[in-house]
Each structure stands twice: as structure tokens, then as C-alpha cells.
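1. could you work out the structure for the sequence below:
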Amino acid sequence: MAKHIDSLQPGIKIDDLMHEDGITFEIGGQYQDDDDEEFAYSPTVQFSNDEMLDMLNMNDFEDEEDGDNEKETVTIYGISFEKLKTKMKAITADKKVMKYIKQKGVGEVVPHNAQVTIHYIGYFEHRDEPFDSTYISGRPKIMRVGQNCLIPGLELGILSMKKHEIAMFLIHPDLAYKALGCPPRIPPNEEVVFIVHLIDILDDGSADTYENLSIEEKQSFEYVVQSVKHMLVAAKDYFSKLNMKRAIREYKKAIDSLERVKLKDIEEETEMNSLLSQAYTNLAICYNKLDMPHNTCMACVRAPAPTVKTHYHHGKALTTLGEYEKAKTELIIAHSMQPNNESVRRAIQETNAKERQYLEIQKRLWSNCFKYQDRETKVTGFRQALRELCESIINNSGITRQVIPEGFTDKEMEIVREEAALFGLDIVTCKRYSKNQVYLQKRNF
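-> Next up is the predicted model:
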């Protein structure tokens, strides 16, 4: 029968948590919520060393000799490892790696060659401080199991874990730092305890096998395709974690691998074009996220089988570059492929609005040109219209540059340069569509 606890206030003991039939709590309404997820988890939560140790209330490992006398909180480094072992289960036949689960995980256990994201603390017996901890830096460790990045016992422990699990491992010296250790930080021939929080698992180990292929195999689609698919999985994972640079690197690696292969039939060509388009489109999205519209455009153009997503992001990048007509062409293609796509419809409206604003400013610039009317009365109007053009670039995060209309006189261009300098904008010349075009452009773009 499950053990019943009336209140959480005194704290929860490990003995209670490890009760054979489980435990039940009676709590007030202030603790209740509507979250039915069995193992609720927030990736934004980070524990400090002390918070992590508080989660592992170790008081129940102490003797009960003192009766009702109040005792200080017992921490992991104040407990005999022999007492820890009594609460743990062996995960190796020789009992050289023992495990205690504090928080259950979800899903399957970590597969071999998977990439894992972990937080951990490492302790030796009777030491006052951890000898190693990712919580000190506040950043979890991302690594691939099976690559000799960790001591053998800890790697065996991680391979027994599930996503979001928190567990404690007690590891024998033979599977830790052995008889020699690494003095003075790592003492010789000592057992070690690691508390591990498995934050995430990415089963993309096959991506590494590409490097082990022979030159001939790297030119064969059937050998390369699985590795490429895993590269795309890894890139998507980096993207979901907002690590755009790592995502870009993985997408480029996948593209490079595909573009080296020799195809033997139309089926391979079709599949390769699909994978290439996926990689180039997602690469373009990464570049858009980093405000690199030139790179976005180049990636979209190289997609052999462009999708709605390809044309949409190409159009967004062209709008950012002030290429409104080209942007509308791409967005209209996306709309024709998927008429009910609300994002595409909004992008067309935004592009039209930005183009109208620009054309109105351009019209006022021309109407205030010195050569058409009295110079003295039109200088102010010309400057005002030019300032509005500069402000439209500076104040809009979706615009990086605007075209300077052709045909201005040297004196008018002198004023353009003066206003650009006041607003911190650059004047650049780019070759677009076989002719040189002058732009007002954000600095460092």
C-alpha cells in the first residue's frame, strides 16, 4: 500500500520517494493546476548546484539516533557512499555502476551514437565541493556518446537514461579515473558520484558515418543519403534551439555531400533534388533569421525544386533588399502554389505597402529636383523627402536598403551624401540585373 504524506512542509525524504508501493500527498488547492502532463518540463529552467542538491534531499541516509532532535540538512558530500549504495540499483553485472533515479524520464533510452544535452555535478566522497559541474557556467554540455568524451562509467549511466530524467550514478574507480587519478584535482583510486540531468537527445549519430566513407562511396547516392538525412535532423535540432550558426553549418554539409554524388537513375535524381531543395530552403530561412538577405536569395535560387516556403522566403529577402517587383514575383508564385496561405498573403500586403511608401517618397524627390524649379525654394523640399527615405530605412527592421533614383545632379547627390552621413547610412553601388544601381543602405550590412 502506498505511503501517505499529509504535508510537504517538512520536506520529502529519499526513503519515502523510494517506498516500494509509492507515495501519495495531501496538498492544498494552492498547489494544484490543470497541467496533466505526467512529466512536465520546461527547457528554460536551469538549476544551480545548490538547487540541484536540494532536489536530492539526502537526510534519510542519516541514522535516526537523535530521535526528535533537529538535524541540519545533509548534502551529498556529507554522506557515506556505502549508504548511497543501499538505495541504488546496479546497471552493470559487476555492480561497478550503481544508479538511483530522482526524476523519471520519458520516451526511449539514449541510443548509441546519439547526441545528448546534459547538466551534471561530480563529487568525490567527503569532499566539500564538486570537482566538476556544468551548473557553474550555466550552460549544459552537448556531446555524442560513444566518442570517448566521458569516463566509461558515466557514459554507461547516460545510456540507461531517458529524456528529462534526473539520476545519480556511483561509479567504481575502474570505470572512472582508475588507480592513478589526476592529482591534485582527481584523487587516485576513488569512487565518484555524478548527478545527471538529461535535457535532450538527438539520434543523429549516423551523420558522423559520412566521414568514414571511402571516396567512391561518397560519390554514390545510396551510401550518402542516410547520412544526409541525419545531417538535416541535426540541423533542424540546432535551428529549434536558435543556434543558427550550427544549423547553417549542418545544412551546408548536407548540401556539399549531395552535390558530390553521381546519380544512376531518375529516381535518385528526384530524391536528391527533394533533399537539396529542403536543405537550401532551410538554409535560406536561417539566413533570414540572421538578417542576411543576400545569402537567403542565393540559397533560394539554388534550390532545384523550389517549394512554397522557398518562394516565400525569397520574396521576404527581396523585400528587405528593396527589390519590390522581384519580391512580388516570388510571393505571387508562392500564392499560386498555396492560395490559402495566410503568411504569403500578409507578405504580399506588406511588400505592396513598403513599395507604395518608397514610390511616394521618390515622387516627392523628383518634384523637388533643382533642375525643374527654382533652386532656392526646392532645396528644403528635396532634403525633407530624402530624410523620409532615410528614416524609412532606419526605422524599419524589415528594410536594409532603398534604391536612389537615377538622374540626380552632382549637387543633388552631394545632398544625398550629407543626409546619408547624418543618418549613419552608407551609399553603395551594386550590379543588379546587368546594370549598376546605387543604394542607401544600413551600415555594417
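
2. make it CA atoms for all contacts and neighbour counts henceforth
-> Fine.

3. please give me every residue in contact with residue 171.
-> 96-98, 153-154, 191-193 (CA atoms under 8 Å, 6 or more residues apart in numbering).

4. typed the wrong thing, it's residue 339
-> Contacts of residue 339 by CA under 8 Å, 6+ apart: none found.

5. buried stuff in stretch 385-398?
-> Burial within stretch 385-398, assessed by neighbour count using 16 or more other CA atoms under 10 Å, is assigned to 385-390, 392-394, 398.

6. just the ones of these in strands?
-> Among the buried residues of stretch 385-398, no member falls in strands (DSSP state E).

7. which of those sits closest to residue 292?
-> residue 398 (11.4 Å; CA to CA).

8. before we move on, which element is the residue nearest to residue 370 when sequence neighbours are not counted in?
-> Closest residue to residue 370 apart from its sequence neighbours, by CA to CA, 6 or more residues apart in numbering: residue 378 at 6.4 Å. Taking DSSP states H and E as the definition, residue 378 sits inside helix 375-394.

9. check which element follows that helix along the chain.
-> Immediately after helix 375-394, counting by DSSP H and E, sits strand 401-403.

10. which of the residues in that next one are buried?
-> 401-403.

11. who does the helix or strand just after it touch, helix- and strand-wise?
-> Per DSSP H and E, strand 401-403 leads on to helix 410-423 as the next helix or strand towards the C-terminus. For helix 410-423, the contact count by 3 or more CA pairs under 8 Å, 6 or more residues apart in numbering; DSSP states H and E identifies helix 375-394, strand 425-432 as packing neighbours.

12. for residue 233, give its distance to residue 64.
-> 52 Å (CA to CA, to the nearest Å).

13. let's see this one next, to set against the first:
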Amino acid sequence: MLYTNNMSRNGFSGFRRMTDAEERLERRTLTPFEQLRQQMNDIQGDGGILKEVVQPGEGRPVTENASVLMHYSGFLEYSQQPFETTTHLKHPRMMKLGRDVTLAGLELGLLTMRKGEFSRFLFQPQYAYGDMGCPPIIPAAAVVLYEVQILDFLDSGQVDDFTALSPAEQNTFPLSTLLEVINILRSFGNLCFKQSRYNGAKDRYKQAMLLLGNRDTQSDSEKESIKTAQLPLYLNLSLTELRLENPHKALKYGNKALEIDSGNTKALFRCGQAYLELCEYEHAQHCLLSAQAKKPFDSDINNLLRRAMISYKDSLDQEKDMYSKMFRGLKDPDSSAG
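-> Next up is the predicted model:
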């Protein structure tokens, strides 16, 4: 019985070796893209766009007319080097579907993806560069491979639709709709800020402020909601102006934030930064001491306060030295008489 079982196992192993060899032979006859097809899903139903999810994402799929922050690379078959890529960029730009993304297959593929997802797509010519291709880089009727990673996306289509309305039309929508648009614009601005695109960030924040300013508030609760939405925008604008080396404007927005929340630590810190840049050291100390009283162990506040105090002392010493030099050449009239 034991002998029979061994023979059975040996016979099965021999069969598997033969099958694996056949599979390897078959794979050698397939092109690289044909091998990829075997592990991909048809997302259109016509074989024109095949997809393989390498790393799943999270959240909802990319929305139509969204602005997408992504890395992507396009490959021709048998080519190890991409014919186009963004992977060398530290900060890829936001691309708006329907405007910046011009490849039909890529746009349709993006609509199946989620934030954080990394996927591969095979596009048939009708979803890529067509029968003509794009000489001299893309040959005629080329099938292309795209590797795509979604870093983030924003539903900018909702913003476009809302901002296209007149202020009167915007006021017909519930406040919740406006606040959704404001949050998208603020997120857009934050993405620009993280990429050091400060003018772009400022434009998004100011656009949000304009929409809030156009709102006809009817109740005290709506007015409070508007102020709550304005506060982070003022804080972000203040920091952005500091990055743009505009301390006067940074101070203006910091004070606007303090009008809404007089004890806001970030606003006090921003004003302290602005005053320090303007060499108004006494005012800087006042703001930073107020911030320190609320967050006594905050290292950023303490470090900036120390810097402001040193600068203030140095300025007083310089002022004292200047007056000393001014009067150094003057003598007492009585000592020079007779």
C-alpha cells in the first residue's frame, strides 16, 4: 500500500513537471502585453481597457471632472523606458479630467481608481493614440501600457458648477452646499501649499473667502457657521503671505482671524511672526506671550518668542549705542570755559 502511494505521488509530480514545462513554453510564445492581459480585468466590456490593481486604494472612486494628483508612466511594448512619466517630479501638478487628461482610456481608467491606488492599464489604440499614433514616439495603432498611482483628488467639478452661478443663484442653495465647496477649495489650496505653490494656494483661499462673502446670511447660526469657515482660511492666508514674504498682508489676515477668535493660538503666533518680520519686536513679544500663555510647552512658540526677545534687546542696544555716538562729540560747556 505504501509502495502504491509513493508511485502515485511520483506519477503526479512527473505530470506536473510536464505541465509546467508546457506552460513555460506557452509563455515564451506570448508577447509581454499578452502575458499581462491574462491577469487583467476588462473594465469597459469591449476589451479596450484592461486593468490590474497592484495596490488597492481607499475611499470613494475618482469623480467626474475631478482634479487628480497622480504619478503616471506610459510604456510601449518591449520598451523598458517610459515614453512619458511624472515619477521624476517631486510635486506633480493637479490634472483636471476633461481638460488636462487628454487620453480617453486614461480618463476612463482614473474613474475606476481610489486615493492611494496603484494600477496598470492596457489601452487599445481607440482608447489611446488611435490608428495614426503620435509619430515619431508612438507608432501607428499602438497598444500602450500605463502605470498610475493616485496620490489625491478633489471634486473640482462641484466647485466649477457652483462658481459658474451668479451670487444670487448661489444663495438659493443650502449653506451646507456652500460649505462643501469651501472645504474643497481649502483642500485644493492646502495641496498647492504643500507643493510650495504659494500663489496658487492664495488664489484658492481667496476664492473661498469671496464665496463666503457673497453669502446672504439670514440667521445667527448661519453667521456663526460662516465665521467658523472663514477662520482657517484667514489663518492659511496669513501663513501663505509669510511664505511669500508679505508680512504686512500676513498681519492683516492674522488680525482678521483674531477678530473671529481673539484667543486663537495660531492667529497670535502668525501675528507674532509677521511683527517679527516687520522688526516690530515689542508687538511680536506681546502676541507670542499671549500665545505662550495658552500653550506654555509649545516649542515653536517658545523658540520664536526667544528670538523676538533677543531681537528686541539687540535693537535697544543698537539704539542706545546710536544715541551714545551722537552725543559722544559734545562736551559740557562749563568744562571748556576759561
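
14. can you redo the helices and strands packed on helix 410-423 of the first structure as a markdown table with distance to residue 116 of the first structure?
-> Formatted as a markdown table, these follow (distance: least, CA to CA, whole Å):
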| stretch | distance to residue 116 of the first structure |
| --- | --- |
| helix 375-394 | 42 |
| strand 425-432 | 45 |
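
15. what's the closest of the ones you listed to residue 412 of the first structure?
-> helix 375-394 (8.5 Å).

16. what residues does the closest one touch?
-> Contacts of helix 375-394 of the first structure (CA under 8 Å, 6+ apart): 358, 361-362, 364-365, 368-370, 399-402, 415-416, 419-420, 423, 425, 440-442.

17. now swap in stretch 274-291 of the second structure and tell me
-> Applying CA under 8 Å, 6+ apart, the contact partners of stretch 274-291 of the second structure are 242, 247-248, 250-251, 263-266, 268-269, 271-273, 301, 304-305, 308-309, 311-312.

18. and those, which are buried?
-> Of the contacts of stretch 274-291 of the second structure, these count as buried by 16+ other CA under 10 Å: 242, 247-248, 250-251, 264-266, 268-269, 271-273, 301, 304-305, 308-309, 311-312.

19. among these, which ones are in helices?
-> If you go by DSSP state H, those have 242, 247-248, 250-251, 265-266, 268-269, 271-273, 301, 304-305, 308-309, 311-312 in helices.

20. aligned to residue 185 of the second structure, what sits in the first structure?
-> Under the alignment by TM-score structural alignment, residue 185 of the second structure pairs with residue 231 in the first structure.

21. same question, residue 69 of the second structure
-> So, by TM-score structural alignment, residue 69 of the second structure is matched to residue 117.

22. so the residue of the first structure positioned farthest from its centre versus residue 413 of the first structure, what's the distance?
-> Ranked by distance from the centre of the first structure (CA atoms, centre = their mean), the top residue is residue 374, with 58.4 Å. Separation of residue 374 of the first structure from residue 413 of the first structure (CA to CA): 18 Å.

23. report the contact partners of the equivalent of residue 215 of the first structure over in the second structure.
-> When the second structure is aligned by TM-score structural alignment, residue 215 of the first structure is paired with residue 167. By CA under 8 Å, 6+ apart, the contact set of residue 167 of the second structure is 214-215.

24. what is the burial count for the aligned partner of residue 38 of the second structure in the first structure?
-> Aligned counterpart of residue 38 of the second structure in the first structure: residue 86 (TM-score structural alignment). Other residues near residue 86 of the first structure number 10, with proximity taken as other CA atoms under 10 Å.

25. now swap in residue 119 of the second structure and tell me
-> 22.

26. which part of the first structure lines up with the host helix or strand of it?
-> Using DSSP H and E, residue 119 of the second structure maps to strand 118-123. Aligned by TM-score structural alignment, strand 118-123 of the second structure falls on residues 166-171 of the first structure.

27. onto which residues of the second structure does stretch 240-257 of the first structure map?
-> Going by TM-score structural alignment, stretch 240-257 of the first structure lines up with residues 194-211 of the second structure.

28. for stretch 270-287 of the first structure, same thing?
-> Taking TM-score structural alignment, stretch 270-287 of the first structure hits residues 224-241 over in the second structure.

29. now that stretch on the first structure. Mean distance?
-> Mean deviation of stretch 224-241 of the second structure relative to the first structure after superposition (mean CA distance after the TM-score superposition for the first structure): 1.2 Å.

30. distance of the most centrally placed residue in the second structure from residue 91 of the second structure?
-> When CA atoms, centre = their mean is applied to the second structure, the residue found nearest the centroid is residue 191 (2.4 Å). Separation of residue 191 of the second structure from residue 91 of the second structure (CA to CA) stands at 10 Å.

31. residue 2 of the second structure too?
-> Distance from residue 2 of the second structure to residue 91 of the second structure, by CA to CA: 66 Å.

32. show me where the second structure has strands.
-> 41-42, 49-55, 58-61, 67-76, 84-85, 95-96, 114-115, 118-123, 144-154.

33. list of residues touching the fifth one?
-> When you say that, I think you mean strand 84-85 of the second structure. Contacts with strand 84-85 of the second structure, where a contact means CA under 8 Å, 6+ apart, come from 71-75.

34. please repeat the previous calculation with a cut-off of 6 Å.
-> 72-74 (CA atoms under 6 Å, 6 or more residues apart in numbering).

35. ok, the third one next?
-> Strand 58-61 of the second structure is touched from outside by 112-115, with contacts defined as CA under 6 Å, 6+ apart.
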